[in-house]
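A.B. asks: coords below, sequence missing:
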């Protein structure tokens, strides 16, 4: 049993004690106040929607629009800890248990969800699993040429400076697999086309919990999907006009869905869900040689990376002067970022500008 599963079981026990102590009362943990109430049919009850990651949260907020139902929308991963490292708190478990709609990605990082849902007090909860929504659009995680495999380094390593993927002492990596087992790439939100499909499902499920505002939600969905489609066209145009068709990451690579949408090639140090932070000599050499071979002007990283690997790759190229740019995978978007105006569209727009530069 991995650490996440143990922690979820402990939080479930705490939840049951709190539920017995006083259903329908506020339970406060730190700065989090959770209103535990009865069924969604209770008069005057505010709708509660819980999301795990930022893209889900932002999609729901756009479909709600002016939020005529006054729904409370919660983003659990709001403090910079990314999907692969997140462990739910007792307050999170309570929030999920009583909500009307729960949205999560559904990959290996969400193994804790099964246990959390078993403790739900709202048996009418609408549950949205993004991987299930997308079905055969979900891709297997792939190891491309030059990419460092998970077994090439001991996992008992320190994480990069500024990296929020901290683990408890002795914690094992949660993405172990049986030999030959295929891991699905969780980062489905990094495709604008996937986002459009998911938003269709979110709107339909909002209708289930709030049938009184169907017309509003349909109108908001249509407007939002037009924005997604417009940005998708901008990406297609930019890639079509680009001088290059390959990107190279001195980092882990969560952008497979994005590059596949536009038929781009890629090289990277690690797969998207990797916990590795130290690249081998062979990996650095291969990537530096690829930069030389393809005359790449930029090396990419994801957000909150100290760029050490990218800089080392650049230092080992013939020119040694490549720009190091960041594509935002939205795995560490915080509540403060949201408060400051971050949105799924704005981040994907910024990523487009970075991509244009990288493909020059």
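C.D. replies: Yep, it's here. Just so it is clear, the structure is predicted and the values come from calculations on it, not from any experiment. Numbers count the residues shown, from 1 in each chain.
A.B. asks: Please count neighbours and contacts with C-alpha atoms only from this point.
C.D. replies: Noted.
A.B. asks: Secondary structure element holding residue 355?
C.D. replies: Assigned by DSSP states H and E, residue 355 belongs to helix 344-358.
A.B. asks: What are the buried residues along that helix?
C.D. replies: 344-345, 348-349, 351-352, 354-356, 358 (16 or more other CA atoms under 10 Å).
A.B. asks: likewise stretch 12-30?
C.D. replies: Judged by neighbour count (16+ other CA under 10 Å), stretch 12-30 contains these buried residues: 12, 15, 18-19, 27.
A.B. asks: and which of the residues you listed is nearest to residue 88?
C.D. replies: residue 12 (10.3 Å; CA to CA).
A.B. asks: ok, second structure coming up, stack it against the first:
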């Protein structure tokens, strides 16, 4: 009887162990072993990449930073960011100096392919007292180094489409199995951008109206439309602007007879309002599209709202 009980216990243990192994094998088989994971640096390239990979089987797009985090100026990598990069098959970044942490990423993940969406795109200068004009295909000598340039490329639809194409082509080379799907999505998304471009073309300014902006992202819109920025302040917050600087802006408004002040949705607009109260210039609020909902049409909807604001500002 004792021997029988021992054999019965051994049988039970073996049965449970077998069940556990079988369950483990099933769980492992259920996991998407061949999943291709794309990690993006922040919101604008996340939305672009998400459109390119939309509906492609076995492909997952993950945004490294939060969708509401805004630009990556002085951004420090977190433990959560590192965990996402651990699982990445490719890292897509905006480029142009936006991701100051890219050297750290390269050092920790030397084998991780990196797509620079701004590769080959002419960048315009940093936020400064005056806007330096140049065309899309002219390389400004004073801005050869990316870290000195304005990285908000996506605000210009022509440059943005170049970013989309670069991301798509690089993904096609890295993930050849889904190359045709990426290309199809790229072309479909570009057609949506074409409609935005057509509306912006109707707002192009042959008179080179002089404006003042409170976010360097709008330099790309001004460059595209033909506006002249007489003064640009990149305000991530309002704490650093002195009374003397505000007085300087007011002088510029009066000197150039500026009628439009463009501020950003993410910033408090009291400085712009104060300047408006001292002059005849009116405040208009634009969206730099650096954060919003997790939506495929986020860029399209955001730019459409910007176009409506611009129509009001320029009376078109």
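C.D. replies: Now that the structure is in, tell me what you want to look at. Remember, it's a predicted structure, so these values are computed and weren't measured experimentally.
A.B. asks: hmm, back to that, which of the buried residues of stretch 12-30 of structure 1 are the two that sit furthest away from each other?
C.D. replies: Maximum distance among those (CA to CA): 14.5 Å, for 12 and 27.
A.B. asks: Residue 87 of structure 2 maps to what in structure 1?
C.D. replies: When structure 1 is aligned by TM-score structural alignment, residue 87 of structure 2 is paired with residue 98.
A.B. asks: okay, now that match: neighbour count?
C.D. replies: Neighbours of residue 98 of structure 1 under the rule other CA atoms under 10 Å: 27.
A.B. asks: try the one 3 residues further on
C.D. replies: Residue 101 of structure 1 is surrounded by 24 other residues when neighbours are defined as other CA under 10 Å.
A.B. asks: for residue 182 of structure 1, same thing?
C.D. replies: 11.
A.B. asks: I'd guess it is in a strand, am I close?
C.D. replies: No. Under DSSP: H, G, I helix; E, B strand; the rest coil, residue 182 of structure 1 sits outside any strand and is assigned coil.
A.B. asks: looking at structure 2, where would I find the counterpart of the helix holding residue 355 of structure 1?
C.D. replies: Helix 344-358 of structure 1 covers residues 299-313 of structure 2 once aligned (TM-score structural alignment).
A.B. asks: Average separation of the matching stretch from the aligned part of structure 1, please.
C.D. replies: Following the fit onto structure 1, the mean deviation recorded for stretch 299-313 of structure 2 is 1.3 Å by mean CA distance after the TM-score superposition for structure 1.
A.B. asks: hmm, who's touching that stretch?
C.D. replies: The contact list for stretch 299-313 of structure 2 (CA atoms under 8 Å, 6 or more residues apart in numbering) reads 44, 47, 192-193, 196, 199-200, 203, 260, 284-287, 289.
A.B. asks: give me that answer again for 7 Å
C.D. replies: For stretch 299-313 of structure 2, the external contacting residues (CA atoms under 7 Å, 6 or more residues apart in numbering) are 200, 260, 284, 286-287, 289.
A.B. asks: can you redo the residues you listed as CSV with secondary structure?
C.D. replies: Output for the contacts of stretch 299-313 of structure 2, formatted as CSV (three-state DSSP):
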residue, secondary structure
200, helix
260, strand
284, strand
286, strand
287, coil
289, coil
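A.B. asks: Can you report how many residues lie near the alignment partner in structure 1 of residue 185 of structure 2?
C.D. replies: Under the alignment (TM-score structural alignment), residue 185 of structure 2 pairs with residue 220 of structure 1. Other residues lying near residue 220 of structure 1 total 19 when counted by other CA under 10 Å.
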